[in-house]
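Student: Just a sequence and a predicted model for now, questions to come.
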Amino acid sequence: MSRFLVRRVAFYLVTGWIAITLNFLLPRLMPGDPAEALISQMSRTMPLTPEQAAAIRQMFGGTQRPLWDQYLEYLGRLARLDFGVSTSFYPQPVSEVVGGAIWWTLILIGTTTVLAFLVGTGLGIVVGGRPGSRLDSILTPVSTFLGSLPYFWVALLAVLVFSMRLKWFPISGGWDADIPVGFTPEFIGSAVQFAVLPACTILISSFSGWLFGMRNMMITTAAEDYVLLGTAKGLRPRRVLFSYAARNAILPSVAGFATSVGAVVGGSLLTEVVFVYPGVGTLMFKAVSSLDYPLMQALFLVISLSVLAANFIADSVYGLLDPRAREVR
C-alpha cells in the first residue's frame, strides 16, 4: 500500500505542476494584451504611475523579459500565496478575496457533493438489491429524470417556486446583511437558511447519477458466484447484500466520483451564480465580467488543484477497497 501511495503522490504532484504551469501561460497566450486590459481597467478608478503600469506589463507578459524569468518569478510569488492585487476589488489582494469566498464554496459544494454520493450510493444499494420492487420501479425513473436536468435550470426553478412564489427561502445572497458576520447563533442560522435552497438544488441534480450507476452494478454483482455462495452458506441477507455484493459493486462508483468531481464543481458554480451565493462561482463570474486577470488566474488555479486533491483522495480510497489496484505492473 505504501508503494501505491508513493506512486499516486508522485503522479498528482506532476499533474499539479502542469496545472500551475498552464495557469501561468494562459494569460500570456490568450488573444490581446492582458496587461493593457488591466491598465485600462485600473485607470478607471485611479490614475496609474508609469512605474505601476510597467509593473503590470511585467507581471502579465507585456515585457521583453524572457518567459523563463517570468515563470521563475511567478513560482516564487505562488510559494508566498501572492497572486497580486484584484482590479475589481482594488486595492484588496487576490489572496484575501479568494480566501473570503472559498470557505462558502467548500462548505456548500463539499458537503452537498459528499452527501449526494452517500445518498445516491445508499439508495442504489437498496434498489439494486431488490430489482423490480415497487421502490425500484418508482425511484429509478424519477432519478433518471432528475439526473437529466441541468443544474442552472433546477436552480432557476427553485428560485421561482420556493423564493418568489412561496417565499420560503431568500432569493439570493449568503446571509442576512443586517446580521454582523461572526460565529454567532444568529449569523450561523442566517447562513444555513440562505444555503438550504442552493444545497437542495445541487443534491437533487447530482444524487441520481450515483443511484442509477450503483443500482446497475448491484444487479450485475448479485449474480456473481461468490455472492451466490454466501447465500448458499446460509448467511443473513443483510450481510450478503453489504459485505459481499455492495463492497464490490461500489468500486466503479468510487472511481466515478474521482472522474466526475470536475463536472460537479462546474455545475455547482453555476448554481452559485444563480443564487448570487458568496462563493467561488459568483466570484469567478465577477472576475470574468470585469476582466480581473489576477483574480481569474487565482480562481482557475484553486479550482484545478481542488479537483486534483479530490481525485487523489478518491484514488487512494479505491486502492484501499480493491487490492488489485495496488499491483505494480
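Tutor: Right, received. Where do you want to start?
Student: hey, let's count contacts and neighbours off CA atoms from now on
Tutor: OK.
Student: residues contacting residue 216?
Tutor: Taking Cα atoms under 8 Å, 6 or more residues apart in numbering as the criterion, residue 216 is in contact with residue 128.
Student: That one belongs to a helix?
Tutor: Yes - when DSSP: H, G, I helix; E, B strand; the rest coil is applied, residue 216 is found to be in a helix.
Student: another one to put next to it:
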Amino acid sequence: MRFVVRRLSMFLFTLWAAMTLNFFIPRFMPGNPVQALQARIRVKESPAALASILSSFGYKPNAGLVPQYLTYLKDMLTGQWGASIGLSLGEPVRDIILQAAPWTLGLIGLTTVVAFALGNVAGIVAGWRRGGTLDSWLPSTLVVTANLPYYWVGMLLILLFATTLNWLPPDFNYDPTILPGFSPGFIGSVLQHAVLPAFTLLVTSIGGWILTMRNNMITTVAEDYVRMARAKGLADRKIMFGYAARNAMLPNISGFAMSLGFVLSGSVLVEYVFNYPGLGYQLLNAVDNNDYPLMQVLFMLYTVAVLVALLAADFFMVWLDPRAREKG
C-alpha cells in the first residue's frame, strides 16, 4: 500500500510541475497571439480590438498572471479548454483534439507497440543465440537505423515508394474523394496512407529495443538461476522465455514508458512530413500561430500520456518482480 501511495504522490506532484511549466513556457515565447492574429487575417484592427476578439476565446492577458494561472489549472482539470485562437479561429479545442487524436493513437500507438513487441522478441532470440546468424548482422545494422532522423527516413520513403515507384500515397490520412465511413474502400485508403509514416517510425525505433534486449539477455543468461535451470534439464524454450527473458525485460519496461516522450516528439516530425492530421501536426500549427489554448492542451496531453505510462510501468514491474516493491 505504501508503494502505491508513494507512486501516486510522485505522479501528482510531477503532473502539477509539468502543468505549471506548460503554462509559463508559451508565454515566454517571442511574439503574442495578437500579433499572430493580425498578421494572419490581414486587417487593420487596433491591438485593443484584436485583444477583445481573442478574449472571447479565453485569451485574457490583462487579467494578471496569477489569475490566469489559477484559471488555467481549473480549466485543464475540468476539460474547459476554450477555443482555438490559431488557424482554426473560434473552433473548440476539444473538437480539434477529438478529430486528431484517433489518427495519432492509431498510427503512433500501434506502431510503438509493434516496434516494442518485435524488438523484444528479436532481441531475446539474438541474445539467447549469441554469435548466431541473427546476432551476427542484426546489431551492426540496427546501430545505423536506430540513429536515423525521423524526417530523413520519411522523405526517403516518399521519394522511393510514392514519387519513383508510385506504389503508395505520399501524404494525408485517406483519399479525400472517398466518403469517410466503415466501408472497405475507406478502411483500405486509411491503411494505405498509414504504411509510409508507420514504417518510418518502425524503422527508427525498433533498433533500440532489439539492441537493449539483446544486451540484457546476454547479461541474464550468465546468471546462476539460468544455469540452475539448465542443470535441471528444462527445455531451452522454457528457460529462454520463462527465466531469462522475463528478467531481462524488466529494464525495457521502464525504458518503454520513458521513450514514449521521444516517440511523441518524433511523431510531430513524421506527421508534418506526411501531412498527417494528427496531434503532432496540430501541435506544430499551434506553436507556429501562438495558439495558446491548443498548445497548452496538447502539451498537457503529451505529459499525461508519458506520466501514465511511467506509472503503469512501475506497477507492471512490481507484478513481474515483487522485489521492486521493497526498492520503491
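Tutor: Ah, there it is. All values derive from a computational prediction rather than experimental measurement.
Student: Let me know the secondary structure of the residue lying closest to residue 114 of structure 2 once chain neighbours are set aside.
Tutor: Of all residues not flanking residue 114 of structure 2 in the chain, residue 202 sits nearest, at 7.9 Å (Cα to Cα, 6 or more residues apart in numbering). Three-state assignment for residue 202 of structure 2 (three-state DSSP): helix.
Student: so who does residue 202 of structure 2 touch?
Tutor: 111-112, 114-115.
Student: Export those residues to JSON lines and append columns for neighbour count and secondary structure.
Tutor: Output for the contacts of residue 202 of structure 2, formatted as JSON lines (neighbours: other Cα atoms under 10 Å; DSSP: H, G, I helix; E, B strand; the rest coil):
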{"residue": "111", "neighbour count": "21", "secondary structure": "helix"}
{"residue": "112", "neighbour count": "21", "secondary structure": "helix"}
{"residue": "114", "neighbour count": "14", "secondary structure": "helix"}
{"residue": "115", "neighbour count": "22", "secondary structure": "helix"}
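Student: one step back: ok, the residue nearest to residue 114 of structure 2 to residue 142 of structure 2 distance?
Tutor: Noted for residue 202 of structure 2: a distance of 12 Å to residue 142 of structure 2, by Cα to Cα, to the nearest Å.
Student: next one: residue 233 of structure 2
Tutor: For residue 233 of structure 2, the distance to residue 142 of structure 2 - Cα to Cα - is 34 Å.
Student: Mean per-residue distance, stretch 195-209 of structure 1 versus structure 2.
Tutor: Compared with structure 2 after fitting, stretch 195-209 of structure 1 deviates on average by 0.8 Å (mean Cα distance after the TM-score superposition for structure 1).
Student: quick one: buried residues of that stretch?
Tutor: Using 16 or more other Cα atoms under 10 Å as the test for burial, stretch 195-209 of structure 1 gives 195, 197-209.
Student: do the same with stretch 263-277 of structure 1
Tutor: 264-265, 267-277.
Student: Show residues contacting that stretch.
Tutor: 109, 113, 150-152, 155-156, 159, 171-174, 198, 201-202, 206, 278-282, 285.
Student: In helices, which of these fall?
Tutor: 113, 151-152, 155-156, 198, 201-202, 206, 280-282, 285 (DSSP state H).
Student: hmm, which two among those residues are most spread apart?
Tutor: Greatest spatial distance among these (Cα to Cα): 206 and 285, at 22.2 Å.
Student: could I get the ones in helices among the contacts of stretch 263-277 of structure 1 as CSV with distance to residue 76 of structure 1?
Tutor: Shown next, in CSV, are those (distance: Cα to Cα, whole Å):
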residue, distance to residue 76 of structure 1
113, 34
151, 38
152, 38
155, 41
156, 43
198, 38
201, 40
202, 37
206, 39
280, 24
281, 27
282, 28
285, 28
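Student: now, which of those sits nearest residue 15 of structure 1?
Tutor: Using Cα to Cα, these come closest to residue 15 of structure 1 at residue 280, 22.3 Å.
Student: hang on, the earlier thing: with the ones in helices among the contacts of stretch 263-277 of structure 1 in mind, which one is nearest to residue 99 of structure 1?
Tutor: Distance to residue 99 of structure 1 across these (Cα to Cα) is lowest for residue 280, with 9.5 Å.
Student: Give the burial count for that closest one, as a bare number.
Tutor: Residue 280 of structure 1 has 26 neighbours, counted by other Cα atoms under 10 Å.
Student: Kindly state which residue of structure 2 is aligned to it.
Tutor: Under the alignment (TM-score structural alignment), residue 280 of structure 1 pairs with residue 279 in structure 2.
Student: what are the ranges of the helices in the stretch 101-250 of structure 2?
Tutor: All helices of the stretch 101-250 of structure 2, identified by DSSP state H, counting those that start in this stretch, fall at 110-128, 133-145, 150-157, 184-221, 224-231, 236-238, 246-248, 250-273.
Student: Out of these, flag the one nearest residue 94 of structure 2.
Tutor: Of the helices of the stretch 101-250 of structure 2, nearest to residue 94 of structure 2 by Cα to Cα is helix 250-273, at 19.3 Å.
Student: Mind reading off the mean deviation between the closest one and structure 1?
Tutor: Comparison of helix 250-273 of structure 2 with structure 1 after fitting gives an average deviation of 1.3 Å (mean Cα distance after the TM-score superposition for structure 1).
Student: Next, the angle from that helix to helix 110-128.
Tutor: Going by axes from the mean of the first three to the mean of the last three Cα atoms, to 10 degrees, helix 250-273 of structure 2 is angled at 140 degrees with respect to helix 110-128.
Student: I'm done for today, thanks for sticking with me.
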